[in-house]
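*Asks:* pasting a predicted model and its sequence here:
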Amino acid sequence: MNQFWMSAFSLRLMPGCLLSGLLFFGLPVHAAEPEPLPIDLHHTAWTAKDGAPYFSDRMAQTKDGWLWLGAPAGLYRFDGIRFEKFIPPNGDLHEQEIFTLKGGALGSLLIGYVYGRVGIVKDGKYSSFDEKDGLPVSRVTSVEQGLDGRLWASTQKGLFYYEGKRWQQVDTSMKIPTVTLGQTLMDSKGTLWIYGPHNVVYYLPDKERVFHQTEIKAWDFSEGKNGTIWGLTTKDKHLILISGSVDKEELALWENYPLKQDAPQFDKQGNLWESSAEGIFRTTYVGNRLVRQSMQHKEGLSGFSSEHVLSNAYGNVWVATDNGIDRFRPKRLNQIELSSNFVGPARAIAPGENGHVTVLNFDIPPPDENKLVDTTQLRNATSPPVTGSIPTLYRDPAGVLWTPRFDSTLLKTDQSGTTVIALPDEFKKVASVFAMTSDSEGGLWVAGQALGNYRLFDGKFSRMAKYPGIPDEAALCMHTGPDGRLWFGYRDNKIALLEGTKVRALGPELGLAIGNVLTITVKNKHVWAGGEHGLAHFDGQRFTAVNGIGNENFYGITGLIETHDGSLWVHSVTGISRISAAELDKALKTSSYNVRFERFDYQDGLEGGAAQRFPHPTAVEASDGKLWFSTTVGVYWIDPYQLQHDPTLPSLLIRGMQSEGKYYAPTNNLRLPQKTENLQIDYTALSFGVPERIQFRYRLEGYDREWQEAGTRRTAFYTNLEPGAYRFRVIASNGEGIWTETAASLDFSIAPTLAQSAWFRLLCALAAAFILWLLYQLRLRRLADQIHGRLEERMGERERIARELHDTLLQSVQGLILKFQSATSRIPENEPTRCMMEKNLQLADEVLAEGRDRVKGLRAASLPERDLAAELSRMGKMLMEDSTTEFFMLIQGKPVNLHPIVAEEAFAIAREALFNAFAHAKAGKVEVELDYNMPHFRMIIRDDGRGIDNDVIAAGSRPDHWGLAGMQERAKKINARLKLWSRTGAGTEWEFVLPAQLAYASGKRKEKRHWLKRRLNLPQQEDM
């Protein structure tokens, strides 16, 4: 610890040492003051185990929500969850020389140093001023910033200000002494307060350049409630009001109040805080008196002595101690102090008149203007009073209070007094009443444990069994709606509705799924049921479950209140929840919608949970609109119309990210190294209210498809990330369901390895595509070889048939002709028979010649190449001669000779299509298109005729016609694809497609095969 810290610490110990010396030497001691009361605020302490620095005697909070702490170990900042040491990315912080901290009016952190330096932290960056900028080499005791941006530094050599160029010392033109000045205070209005020689107070209003001198002598300024400015008198060190107005009675109390220590601080609610070696003291003005409260280390304070107090406008008070940090804030739930007479694990409650509430056997008056309930002189609600616990309470519409006791009696208390009514004899066996309600006739309904339900009317009890449809078991809850209908809740999702004498049973078949029904309430035409498994709404036909965000199901509901504004208050084992009318409306319109809700729990002063067995209900609304809740620990109340809401949204910040043990600062376009797969991203949100309640959602664009609900977690984890560009976005809510509209974002990328790079993947994709193409080509070649093999077999068969015909039939016919010629030569020339025979022999020669031509045509070696285009053109023109239909021939690409069999089959298919088009289609135009472009041969025949019926297309042919089927069979023989498109009244189109390797004659095929062999480096062979 350096010399400065040692001296500061010694000064704080000196008063305690002097006091010990005085006591040792036997000086008289005055009567002790009354023991301070405990501080009645929600308290949280952080110590070294939580990361808090010790002996933080300087604190400041900036407008972004960071709490800054100056400690011997350095400068720290705190977001309400985690402490972190601030190390600026630029410049030396000179942390061991820090003397004072202050939050600037424009959001920066101002730092005053021991040796004449002023530092500024803004948006995580640090800058400083020193002697070269006009500051003296002198301790900076305080530093401020006005609303106009001017900086002020009070030093041991005078007051200096900075307006953007250079620090300047105040001069006489500003009407303030230029000598050493004391502590400064910049109030919320932008007025600068300072005391000069002899502690005379000066002030400089916002945007003015001339100080005003007051007649007041004071120091240790503090801003209190409503902008009041307080100080300490120099004579007797009492409080003095410097600016603002305070009620005379209250002012007199404050000005005569004996202070514990110097440097007291008012918070924004008007309470006085005093740091002390004995702990922390708080004095509040309540009921025309000042009440001192305290907390010491043994009562939960983080340290033994308090060093500094800081408050903000949202009710939080921060106390720095010698061992950590403490936070005090108002409780939203007010607990009433119950005496030892209030026994039992839970307290039965019932509303009364004029804001009164009955708790057990005592009448509780409404809270006063200071939210206090005077429980010192409570009157009994019944006479004689009830001793012991009470299972339930009920006040009927006439104001009669019904109190069951465990001695099988029921107390009826009205204006005339208390009457004892004996319960039926059966109650002596169970001695417990679960629930009560009343009907429109003045009857009282009572549920007896393990007995069933009874009705008290005209002084007599009767069983409810006379109403068919009502379960013959004790109801767990009863409620009478505004319309007079009675509702009874039972175990296992059963509710009975009694309207007059008609009973309606409601259960799981209508969607009820809350288990044991523990409470029912009817208001504003809404019927709500709460149970062990959640909350449900009944619309008269079906039940709709109402669930909350974050998998909140509102388990164990024993209290429901719908207020006049339509909000629903739910008391369950997880706390008290408020669901707004707007959220309820969304849930009732969309059953899958999860409502947003406001939670009241231990962070609001609530202890215990809703009792599950008895007493029920655990939530009631008093006649003045205040809501009362009974838990397993105590009784609490809240005014739903006086709730303080935090309208500000949290400030979002991405702290950084970690991967493989390495930390990365949150700089945009951050590039992470190769093989980064697992990532941890830290983020936070800053709030002046309750940081623990901030909810988060995040999304990693490029990975997450939807927003991820993180709850209060401030870290996102990702695994198995791929290389690429990402954007991390996070939003937050302020704990009241209001979400930030703008997300904090961080762009980063993960570098790919060689095998993960885009160009490598592209090469792999190209290689894979090339391999697939080669495989396709090989497959196509194999298929072509198979087809051509079959075609060659057909050609060989034709040649064999031709040889057989030539060697048998033609030779035999030739022999017969020769014999007939020999016989004819023997007939005289002038005989008519000879003339006839010669004519027949000539005809036989012609038939034989035609037969030889036919046989020759069957031989492959002599098979002529067919010009398919020319043949189809001739056929089209021939068909057009006797028709009004026009014919067109289109050729795409350079014509190539087709394989003879392919040409033959293609011609046969086209011929059939043309005959159909000219004969049956009634077309105005018929087109034939031949496309020789690689890699396929394509033939299209289309017309604009009446088309073919869908039934014919589905059947494949017309009845007793085989043309369509024959066309498909011909195409199938040569592995061609023949597609038909036709629609009634829209024409017909045939498409014939065959791969080039199969379609073209051997010369073209050989060229393609040799090209493929060159690509595959295969040995080439001559075709045989």
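*Replies:* Looks like it arrived, so ask away. Everything numeric here is computed off the predicted structure, so don't read it as measured data.
*Asks:* contacts, neighbours, all on C-alpha from now
*Replies:* Will do.
*Asks:* just the strands in the stretch 551-700 of the chain please.
*Replies:* 559-562, 568-572, 575-579, 594-595, 598-600, 619-621, 627-630, 635-638, 651-659, 662-664, 670-672, 679-686, 695-701 (DSSP state E, counting those that start in this stretch).
*Asks:* hold the first one in mind and look at this next one:
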Amino acid sequence: MPNNRIISLAVDREGSVWIGTAGGLSRFANKHFSSFRLGDALTNESILSTFEDREGSLWIGTESGGLSLLKDKKFTTYAIKEGLGSDLVKSIYEDRKGNIWIGTNGGGLSLLKDGKLTTYTTVDGLSSNVVLALFGDGEGNLWVGTPDGLNRFRDGKFKVFTSADGLANDFIRSIYADHSGNLWIGTRGGLTRLRGERFNIYTTADGLPNDFVGTIYEDLQDNIWIGTLGGLSKFKDEKFTTYTTRDGLSSDVVISLHEDADSALWIGTSGGGLNRLKQGKFAAYTTRNGLPDDVVYGILEDRQNSLWLSSNKGIFRLNKNELDDFANGTVGSITPVLYGPADGMITRECSGGGHPAGWRSADGRLWFSTIKGVAMIDPEKIKLNDQPPPVAIEQIRVDDESISPAQTIELSPGKSRLDFYYTALSFVAPEKVRFKYKLEGFDSDWVDGGTRRVAYYTNLRPGRYKFRVIASNNDGLWNPAGAAFDLYLKPHFYQTYWFYALCTLILAILVWQLYRFRLKRVESQFAAVLQERNRIAREIHDNLAQEMLGISVQLEVVARTMPASAELAKTHLDRVRILVRHGIAEARRYVWDLRSQALDKNDLPAALSDTARRLTTETAVSANVEVSGTFRPLSPLIEGNLLRIGQEAINNAVRHAQAQTILINLKFDARRVQLSVRDDGKGFDYQESKNGEARHFGLVGMHERAVRMGGSLRVDSHAGEGTEVLVDVPING
């Protein structure tokens, strides 16, 4: 214990006893004391009180240092503070004995063994304190790559190899020992293979796409894969096969490689994200698809079928099943789990420029190089936060005016901008709390707000809304209940339903008045036409017909007084008399056609009867008029046109059809009226009459009258079967 003076005691959910003393904090667990002093998340050594919250974090009240928070971390870090040669780590490797070797930038080579760090530098024979590459061979040698040559560490001693010994270049960027006993050394001047004591060099002249070799890997089929600045190469049977962006790679700068149990090769690039080569086809995953970064320094795989990638933006975990689904087109994006300082890392930025930049040790732990030491995590022992965070709505701002949150809020008309501020209470990693929100009545689905804690809405329509927000903790566990409140935005008077109804009513009245105006205008035009027809009829009756009648009378007188001997003159005189009588009859018919006296004093059925009787007088034709349905008054326009159509049809039957019987039927129903004129005459070919050169003007006129009334006219006639003229019009025209 740090001090014998005990001030506070607390027991956590795991049964550990926390002891606050005047000299620091101590934990008693598994019959063992562990102490926390000033600097170990403590601002003062005098511990007055301790409290464990629902997420398992420990709050510590100190005497004069305020409040401290002690929480579990997923990562364990090793930096200069723990004895590392330098914080900037370039490469990591575990040897066959379980020792972790760490190559640093300027601090030499560090060995982590039994929890203690030992560092080797140029003083111990290392060619440079910048260690870029590490790997061990089957003989127990550790090979160390530096900018100043290749180092072999055996029995505590270093031996240096340079270009003078056969290396392609002294700048060693990557090392790999294959199963055949070959050591592959990647330099910035090409690829070197060390077999026994013999060096073989491969460059662009031998098929490499670029001489800078950043990563080397051997797959399950014993193929050697080489990542360069110019693409990815496969070395087999002493030949290189190269893949570039032309073949589907997202970037030609390949800096990390890993093969999984399904023989899929995972390729980390600089600028192109992650690639998968499976069955000869490439699939790319970039920031456009959900990756945090397009630079992938290292790729490791855990025992739970997940890939762990290191990048400038931190370490992130990807589920391989989700990656496969994305490559197959089943899902449209990927959702990585990102780790950073909230999880125990000193910094989220990992480091590149070395090989390997990450390593999975034999016990399943994952080691990553960062710019602030080595970050280690055990995926099988990650303690997940199983407490969904409570959600609260902190503030509502309407047009930059703050409103206190309430269960229901009513806003006056004209409010245009609404800002909803919310939060979630999770102190394990507050920066990793994510939110989704939805304004029911406006949003059709949840809006992913990410880590943002405010939602903006502008120019909402008046009405009732419900704002809901939910949150997830640092491990992605959502609180589906979240927080919510009701919102009622009152409308202006011109946005109310009664105002819309009033506008609709006014519009309907305007349309009705327009219709009435148009109807009156048509009726006045029809009255003017009718007045003009009556005037012409009067003129014909009072002048032309009377003059012809006078001529006829004079001719009659001449015929009576003419001597009997004037037979030839009498013959011509009789012809003139006949022509004059015919002319008088035609003039009277024209007067009838122009002015229908039958409708002046009678309704339409009586007028049709009168017309039929007049046209069949002095003929053998029998005409009958029938009315069916309930008689309804018709407008003068419809009555006049129906009478003219009936007159024309009766006249055609008398003059052309050689009919014996004509049946006129006037049928009324609720909305329409039908006039049918049927005879038993000889009939005719209606289509020929309609389309041929002998087009009947009377039929055209009847059709035009029917259309003018908003109705239709049909003629059914066949040779020897009689004729029926049927006109159907709406009662209101």
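*Replies:* Nice, I can see it. All values reported here derive from a predicted model rather than from experimental measurement.
*Asks:* about what we covered before: wait, which of the strands of the stretch 551-700 of structure 1 is closest to Pro38 of structure 1?
*Replies:* For those, proximity to Pro38 of structure 1 was assessed by C-alpha to C-alpha; strand 635-638 is nearest, at 18.1 Å.
*Asks:* and that closest one against structure 2, how far off on average?
*Replies:* With mean C-alpha distance after the TM-score superposition for structure 1, strand 635-638 of structure 1 departs from structure 2 by a mean of 1.3 Å once superposed.
*Asks:* coming back round to it: could I get the strands of the stretch 551-700 of structure 1 in JSON lines, plus columns for distance to His806 of structure 1?
*Replies:* Listed next are the strands of the stretch 551-700 of structure 1 as JSON lines, based on distance: least, C-alpha to C-alpha, whole Å:
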{"stretch": "strand 559-562", "distance to His806 of structure 1": "109"}
{"stretch": "strand 568-572", "distance to His806 of structure 1": "107"}
{"stretch": "strand 575-579", "distance to His806 of structure 1": "104"}
{"stretch": "strand 594-595", "distance to His806 of structure 1": "93"}
{"stretch": "strand 598-600", "distance to His806 of structure 1": "105"}
{"stretch": "strand 619-621", "distance to His806 of structure 1": "115"}
{"stretch": "strand 627-630", "distance to His806 of structure 1": "117"}
{"stretch": "strand 635-638", "distance to His806 of structure 1": "119"}
{"stretch": "strand 651-659", "distance to His806 of structure 1": "90"}
{"stretch": "strand 662-664", "distance to His806 of structure 1": "93"}
{"stretch": "strand 670-672", "distance to His806 of structure 1": "86"}
{"stretch": "strand 679-686", "distance to His806 of structure 1": "87"}
{"stretch": "strand 695-701", "distance to His806 of structure 1": "82"}
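*Asks:* for the residue of structure 2 most remote from its centre, helix, strand, or coil?
*Replies:* No residue in structure 2 sits farther from the centre than Ser565, which is 110.4 Å out by C-alpha atoms, centre = their mean. With DSSP: H, G, I helix; E, B strand; the rest coil as the basis, the three-state label of Ser565 of structure 2 is coil.
*Asks:* one more: Trp528 of structure 1?
*Replies:* strand.
*Asks:* cool, and Gly583 of structure 2?
*Replies:* With three-state DSSP as the criterion, Gly583 of structure 2 reads helix.
*Asks:* show me what contacts it?
*Replies:* Listed by C-alpha atoms under 8 Å, 6 or more residues apart in numbering, the contact set of Gly583 of structure 2 reads Met548.
*Asks:* still on that earlier bit, including mean neighbour count and distance to Glu353 of structure 1, could the strands of the stretch 551-700 of structure 1 go into a markdown table?
*Replies:* Listed next are the strands of the stretch 551-700 of structure 1 as a markdown table, based on neighbours: other C-alpha atoms under 10 Å; distance: least, C-alpha to C-alpha, whole Å:
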| stretch | mean neighbour count | distance to Glu353 of structure 1 |
| --- | --- | --- |
| strand 559-562 | 24 | 18 |
| strand 568-572 | 26 | 21 |
| strand 575-579 | 21 | 24 |
| strand 594-595 | 20 | 34 |
| strand 598-600 | 17 | 26 |
| strand 619-621 | 25 | 11 |
| strand 627-630 | 24 | 14 |
| strand 635-638 | 22 | 16 |
| strand 651-659 | 18 | 46 |
| strand 662-664 | 11 | 63 |
| strand 670-672 | 16 | 66 |
| strand 679-686 | 22 | 44 |
| strand 695-701 | 21 | 40 |
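*Asks:* please enumerate residues in contact with stretch 890-910 of structure 1?
*Replies:* Outside stretch 890-910 of structure 1, the residues that touch it by C-alpha under 8 Å, 6+ apart are 791, 863-868, 872, 927-933, 941, 967, 970-971, 974, 992, 999-1002, 1004.
*Asks:* would you mind checking those for buried ones?
*Replies:* 791, 866-868, 872, 927-932, 941, 967, 970-971, 974, 992, 999-1002, 1004 (16 or more other C-alpha atoms under 10 Å).
*Asks:* what's the longest helix in structure 1?
*Replies:* The residue-count maximum for a helix in structure 1 (DSSP state H) belongs to helix 758-804.
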